[in-house]
Structure formats: structure tokens, C-alpha cells
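> Pasted the sequence and its predicted model underneath.
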Amino acid sequence: MSTEINIEKLYENCIKILTDLIGFKTISGDDNSNLINYCEEYLHKLGATSFKTFDQEKKRVNLFATFKAKKTNGIKPIILSGHTDTVPVSKSWSTDPFKATIKDDKLYGRGACDMKGFIACVLAYAPIYSKVELNRDIHFSFTFDEETACLGAPILIEELKKRKIQDGICIIGEPTKMKIIDAHKGCYEYTTYFEGLAGHSSMPHKGVSAVEFASRYANKLIELRQDLKKRAPKDSIFDPPFSTLQVGGIFGGIAHNVIADKCYIEWETRPVVREDGVFLNQEIDKYANEILLPEMRKVFPNSKITKKIIGEVTGFDRVKNSEACELVSSLTGDNSREVVSFGTEAGLFQEIGMSTVVCGPGSIEQAHKVDEYIELNEIKKCLKFLDGLKKRSALN
């Protein structure tokens, strides 16, 4: 049977699996256990071993499954990694976002592109890996809540460290049109809470307006944004070349004539280098603790400013000689290297010693949008890539 015929049969199975995956409503923060159980049962039937890790509520789950090599001879294992969560949906979809719809050589559905398309591809190819005498372990890593500051992957990675699964090649299947991405900025997300003293607006000196102090905090962040621009590395590979910062929202107050006792700010920064994140946090914390809080407590001693870390996702650094990039290049025939502005779990795997690359089917241009889709040809390209990976992972 020719490789081309195999790819066509795999493609049909992949579409079926992707249809199933889209049917699971795995919006970030929600229970994803049904999808994870589907994947685990599928891989178990093929002979894979696996383990799970959980959030504190035991409702969001990571899965790590493995086909063991017959003989490795020191050849590094492969991790095929994808996140199972999606962003929310709006009411303006032209199709049911949780029902796969094929139209004009595109498959529509929430998560079709980002990134259930990749997960479907690796699951569709799993039966082939299960029948091959492997020269390296093939791992499948499926995580929760990547879209909300990569909350799931750190829990999984801690378990990998305990099991000493750190020396390998990790392929993160985010949508890149099967192009190699070898770097991106970090992504740090925070919410800062202000607690003051409510009162009548006619007596502002007797209250502590959480909204006003939150506004001053936001203005300080905007000032610090200019400092980040000045810190841009001379050889920066990113666009823009400096670390960015933005205030996502300020929420507080209940009426025109009530001094707001509560307010919070959502903000984020995308550091080019870790030191920029350290600098920013030190400066804003100093301003809050040494300037704002003393003023608040002059009027109301129980005033508070509390900064909550939503997530601090480490950046993905370009490596001169990357085993992961070289492997992908040899399979796709494309030697180019690109950087992106969006974040992934790549830096987390890189941080524990994995040679890591971001490469997967679909385009980020279709991610997070109304009527999200993946081009069917992208699925075929990914399956051919996985076929090439099989040939590199089989005993001669």
C-alpha cells in the first residue's frame, strides 16, 4: 500500500476525530475531562501507557501518554504537544461553533485551528506509531487552560521533572501553517485589586476612592511602558523590538454619587527578556507600596492593594543549534525560522531542557475569531509531516 493511500485513509479518520473533538465544549476554565478521557481511551486501545495531572478542583486535566520504544540507542524521545482548551464563542457565528462544518475546503468549528486540528492529526496517526518498532519513545501531551496564561502545562511539567522526562524534542502544534517558529516573547498577566473606603460623593475627603487610586496605578503602568521601549535590545528579533505592556480593563464603582471602595485592574506585559518583567514588577510594586498605599491609609488604615499573578508564561528563546528545528526542517524541507507575537507553552518545555519548536497546521489568522476554521490541506500537510516523523522513529 502506498504512502499516499495511507495518508488519504488517515485524513478521513482525522476528520472524524476532529469532528469529535470540536463537539467537546472545552472553553478555558471549564471541565475538559470528557475530551481527555476520549483521548486516553483512544490511545489505551492502541497500547499506550499514560498518566494524568489535575488542577486543585480535579475538573481540569492534563494527559501524558506514551508509546514505548523497543530499543532507543540513546535517540531522544519526541513529545507531540497540544492544548485542549479554546477561547469562548460569541453569538455571531454563521455555523454551530461546536459542530464541525466543512465548506469550501475548510473545516469550521471552535478550536478547529487553535488547536484541536493538531491533536486530531496526532491521534489519527497514533495507530501507525503503535504498530512500528520504535527507536524512541513517542509521547502525547495534551494540556488544559493554555489560553488563560498556560495554567495547565506547569502542573504537567512538574510531573515530567519528577519522572525525569526532560531530555527530548518537543513539537508544539500551534497553528503556524507548518512553518518553524523558534522564538516568542513571554506573557505575564496580572490583576491588581484596590480596597478603599466607600462614602458620599459630597464628602470625598472622608472616603478613599479605589477607582482614583487604580487610575493612578494605571497611569504609572503607562509611564513604565515608555521605559520598556528604552530597554529594547539592540539585536531584538521581535516586532515591536521592545517589551510591551497594556491595561486590559479597569472595573469599579457602583454609582455617580458613591465613592468607590473597590476597583481592580487587569493588565499584562510581554517581555522580550525576563529582566524586563523583573524590572516592571519591581517598579510598579514600589509605587503601589511606597506612594499609593500610604496615602490611602492616611484616611482609612485598612486600605489594601493586592496584585494577583494570573500567569507568568516564560518566553521562548531562539537557540542557535536547535535539534527540534533541525528535525522539523529535515521533514518539511523548509529551513526558515520565524518569530511570533503570540505566546505558547514552548518556553515552559524549553526551560526544563527540552529542545522545542512550534510548528503545526492552520493559520493563527483564523484563531480566536468568529467562524474559526482550518484549511483541509493543512491537515494533509501535518499528516505527511507525521509520516516523515514515523520514518525517523522506526528501527531499521
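In hand now; what should we look at?
> can we go C-alpha only for contacts and neighbour counts from here?
OK.
> close enough to count as contact, residue 288 and residue 216?
No. Look at residue 288 against residue 216 with C-alpha atoms under 8 Å: they stay out of range, at 9.5 Å.
> More neighbours: which of the two?
A direct count of neighbours by other C-alpha atoms under 10 Å for residue 288 and residue 216 places residue 288 higher, at 20 against 15.
> that's a helix at the more buried one, yeah?
Yes. Counting by DSSP: H, G, I helix; E, B strand; the rest coil, residue 288 is part of a helix.
> for it, what are its contacts?
217, 305 (C-alpha atoms under 8 Å, 6 or more residues apart in numbering).
> From residue 306, how far out is it?
As judged by C-alpha to C-alpha, to the nearest Å, residue 288 and residue 306 stand 9 Å apart.
> Residue 240 too?
30 Å.
> cool, residue 144 as well?
Residue 144 is 27 Å from residue 306, by C-alpha to C-alpha.
> How about residue 153?
Distance from residue 153 to residue 306, by C-alpha to C-alpha: 26 Å.
> So for those two, which residue has more residues nearby?
residue 153 (25 against 14).
> residues near the closest residue to the more buried one other than its chain neighbours, how many?
Distance criterion C-alpha to C-alpha, 6 or more residues apart in numbering; nearest residue to residue 153, sequence neighbours excluded, is residue 143 at 5.8 Å. Residues lying near residue 143 (other C-alpha under 10 Å) number 29.
> Let me know whether residue 292 touches residue 215 as I believe.
No. Look at residue 292 against residue 215 with C-alpha under 8 Å: they stay out of range, at 10.9 Å.
> burial measure for residue 312, as a count.
Neighbours of residue 312 (other C-alpha under 10 Å): 18.
> Surely it is within a helix?
No. Under three-state DSSP, residue 312 sits outside any helix and is assigned strand.
> tell me the contacts of it?
So residue 312 contacts 149, 186, 187, 188, 189 (C-alpha under 8 Å, 6+ apart).
> separation between the nearest residue to residue 217 once chain neighbours are set aside and residue 159?
Leaving aside its sequence neighbours, residue 217 sits nearest to residue 288 (C-alpha to C-alpha, 6+ apart; 7.2 Å). For residue 288, the distance to residue 159 equals 36 Å [C-alpha to C-alpha].
> Residue 307 too?
28 Å.
> ditto for residue 266
Taking C-alpha to C-alpha, one finds residue 266 at 30 Å from residue 159.
> alright, now check it against this:
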Amino acid sequence: MGHEGRFSINSNSCKGVNRSRSCNQWYTRGFKPNYCVIAEPSGYNRIWIGHKGALWAEIIVYGKTAHASTPWLGVNAFEKMVKLANKMFTILKPKIESRTTKYETDIPEGKKATIAIGTIVKGGVKINVIPDKMVFQIDRRVLPEENFEDVIREIENIIEEAKREDPELNAELKVLFKAKPAAIPPEAKLATTLKAIVKDVIKEEPRLTLSTGFLDARFFVEKNVETVTYGPGSISQAHVANEYIEVDKITLVSKAYALLALSLLGK
């Protein structure tokens, strides 16, 4: 059987914005792929056809410093922060987590949009000083069905509502990082072709799911390139001590890669 087209392997250890730059450089040099496979560790029997997005942000709460023996002369930024955070926990968090994606996920809980409030908390300068500034960070995971600007606006709105309830509250949202969600349909050619190949190689039906963590797939999907993530290893091993991948799983996945290339490049 003859083959046509070009097959390329790119090894990139960069992170964040550098990955986006690397993808864009391919396009400026005339390399415009039809398909892309990201070799992140989805697991040998799972293919990620997309991923959630992420918003990392911090909320800065301002107060007025004073000596702790005369707290009425100041405005305790910690006290104001606690009230705002409580409002987010009781009103915003349940509202966000009521939303679910149409895509299958690795576990049922993964179908929800999520927000983690207070992942990092900073503030205060001395035990006997009323804090005039507190900062708490949030991690918001965004579904493919959600609009990113609406996600930001929703958090800003809860802050503004809290301000109306407490005129002394002075707080602002600062966006630190954005990664848009991305997904392709499960019936897309790349997804169905790879699924059939993997099934033949590992002798079981692989799942097509949405990753709860964000991936590099977004850089290609936004350029209308069919993209999946498939690689050996377990995501539970990522960033832990003594990471490992089973050698036999590397062999199986490598075989699937080769058969996929032959299938997509076949005339």
C-alpha cells in the first residue's frame, strides 16, 4: 500500500507560553498538520479527546492597618476576606459545580465544573498588627461548554455583590493564568481510527474521555486540527517521587502510534 503526506515527531520540554510559541512557529514555517497526537500519559487503555480549561486567579482584599490593641482604628482585611470567601463557598461553588459536561470523563466526579478556593492564602505582617491586605488564590476548572469570559465575569459579580452588602469591603480579582478548554467530537476521524487501532492492539475497548487537567491539545484544536492525547503511563504518577511507566505498556502504545500513522497516511 502506498502512502502520502508527512509524519512528524516533536519533542518539547517547554511549559506554558513557550509551548504555544512552539506550536505557532510550526505554522509560520508552513507546517500545518491535519491530525495531532499528544503523548501525555492518558493510560494505554484511555484516549483523551479533550480537556477542561483552567483559570488561575487571586482575589486581593484591602483593609486598613492598625495596632492590634486598637483594632477599631483599622479595617481587618482577614475578616473581610473570610466573609467574601464564605459567600463564594455557599453561593458560587454550588452554582459552578451544578454544571456538567456532555463528554465522558475518567470518573463521574470529573464531569463537573469545579472551583478550589484558597489554594494559597497570604497576608499579615506581624502578630500585633491588623492586616491591611490579604490574598487568596483560586483554581477554576472550565468545561468545554462554558464561555471563558463568562467564567471570569461570574467571579467578578460575586465580589461586586459582596461589596454592595459591605461598603467597607475593598477587593479585586487578578487573573494569573488562562488555559482554554478544548475537545473534538468522539466521532471525529482521528478519535475513531485510533480507538479501533488501540482496541486491536490491547485487546480491549479503550475509553474516549475528557481530561480534568488541561493539556497542550488546546493549541492545535484552536487551529482546527483534530487532536487527541494518548500515551502510556498513569496520570496518578505525574509529578510524584519515583515516577515510572511499565515497559510493556510503552511497547503497546508505540505499536498503536505506528499503526495510526500508517492508517492516516494510507492512500
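It's in. Keep in mind that this is a model prediction, so the values were computed, not measured.
> just the helices in the stretch 201-350 of the first structure please.
In the stretch 201-350 of the first structure, the helices defined using DSSP state H, counting those that start in this stretch lie at 210-230, 274-287, 293-299, 323-332, 346-351.
> give me every residue that touches the aligned partner of residue 76 of the second structure in the first structure.
Matched across to the first structure, residue 76 of the second structure falls on residue 209, judged by TM-score structural alignment. Residue 209 of the first structure sits next to 196, 197, 198, 259, 260, 261, 262 when contact means C-alpha under 8 Å, 6+ apart.
> Could you do residue 389 of the first structure as well?
residue 331.
> What number of residues are in the vicinity of residue 239 of the first structure?
So residue 239 of the first structure, with other C-alpha under 10 Å, has 10 neighbours.
> Oops, could you answer that again for residue 46 of the second structure instead?
Residues near residue 46 of the second structure, counting by other C-alpha under 10 Å: 22.
> cool, residue 321 of the first structure as well?
9.
> where's it relative to residue 231 of the first structure, distance?
In terms of C-alpha to C-alpha, residue 321 of the first structure sits 27 Å off from residue 231 of the first structure.
> Residue 200 of the first structure too?
44 Å.
> about what we covered before: who has more neighbours out of residue 266 and residue 159 of the first structure?
residue 266 (19 against 15).
> Is it correct that the more buried one is in contact with residue 190?
Yes. Using C-alpha under 8 Å, residue 266 of the first structure is in contact with residue 190, at 6.0 Å.
> Please give me every residue in contact with the residue most central in space within the second structure.
Nearest residue to the geometric centre of the second structure (C-alpha atoms, centre = their mean): residue 214, 3.0 Å. Taking C-alpha under 8 Å, 6+ apart, we find residue 214 of the second structure in contact with 51, 52, 53, 54, 179, 181.
> can you list the residues you listed in CSV and add distance to residue 44 of the second structure and neighbour count?
Converted to CSV, those look like this (distance: C-alpha to C-alpha, whole Å; neighbours: other C-alpha atoms under 10 Å):
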residue, distance to residue 44 of the second structure, neighbour count
51, 17, 29
52, 20, 28
53, 23, 24
54, 25, 22
179, 25, 19
181, 23, 28
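> Including distance to residue 191 of the second structure, could the residues you listed go into JSON lines?
Converted to JSON lines, the contacts of residue 214 of the second structure look like this (distance: C-alpha to C-alpha, whole Å):
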{"residue": "51", "distance to residue 191 of the second structure": "14"}
{"residue": "52", "distance to residue 191 of the second structure": "18"}
{"residue": "53", "distance to residue 191 of the second structure": "20"}
{"residue": "54", "distance to residue 191 of the second structure": "24"}
{"residue": "179", "distance to residue 191 of the second structure": "22"}
{"residue": "181", "distance to residue 191 of the second structure": "17"}
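> ok, the residue lying closest to residue 239 of the first structure once chain neighbours are set aside to residue 315 of the first structure distance?
Distance criterion C-alpha to C-alpha, 6+ apart; nearest residue to residue 239 of the first structure, sequence neighbours excluded, is residue 341 at 7.5 Å. Look at residue 341 of the first structure and residue 315 of the first structure: by C-alpha to C-alpha, they are 11 Å apart.
> what does residue 389 of the first structure give?
Here residue 389 of the first structure is placed at a distance of 27 Å from residue 315 of the first structure (C-alpha to C-alpha).
> now residue 332 of the first structure
Residue 332 of the first structure is 25 Å from residue 315 of the first structure, by C-alpha to C-alpha.
> got it, and residue 254 of the first structure?
From residue 254 of the first structure to residue 315 of the first structure the distance is 39 Å (C-alpha to C-alpha).
> corresponding residue for residue 159 of the second structure in the first structure?
Aligned partner of residue 159 of the second structure by TM-score structural alignment: residue 288.
> circling back to that earlier point, preserved in the second structure, out of the contacts of residue 312 of the first structure?
Conservation of these in the second structure, assessed by both residues aligned by TM-score structural alignment, their matches' C-alpha atoms under 8 Å: retained contacts are 186, 187, 188, 189.
> Mark which of these are part of strands, please.
Residues of those located in strands (DSSP state E): 187, 188, 189.
> Does the second one touch residue 270 like I think?
Yes. The pair formed by residue 188 of the first structure and residue 270 meets the contact definition of C-alpha under 8 Å, at 6.2 Å.
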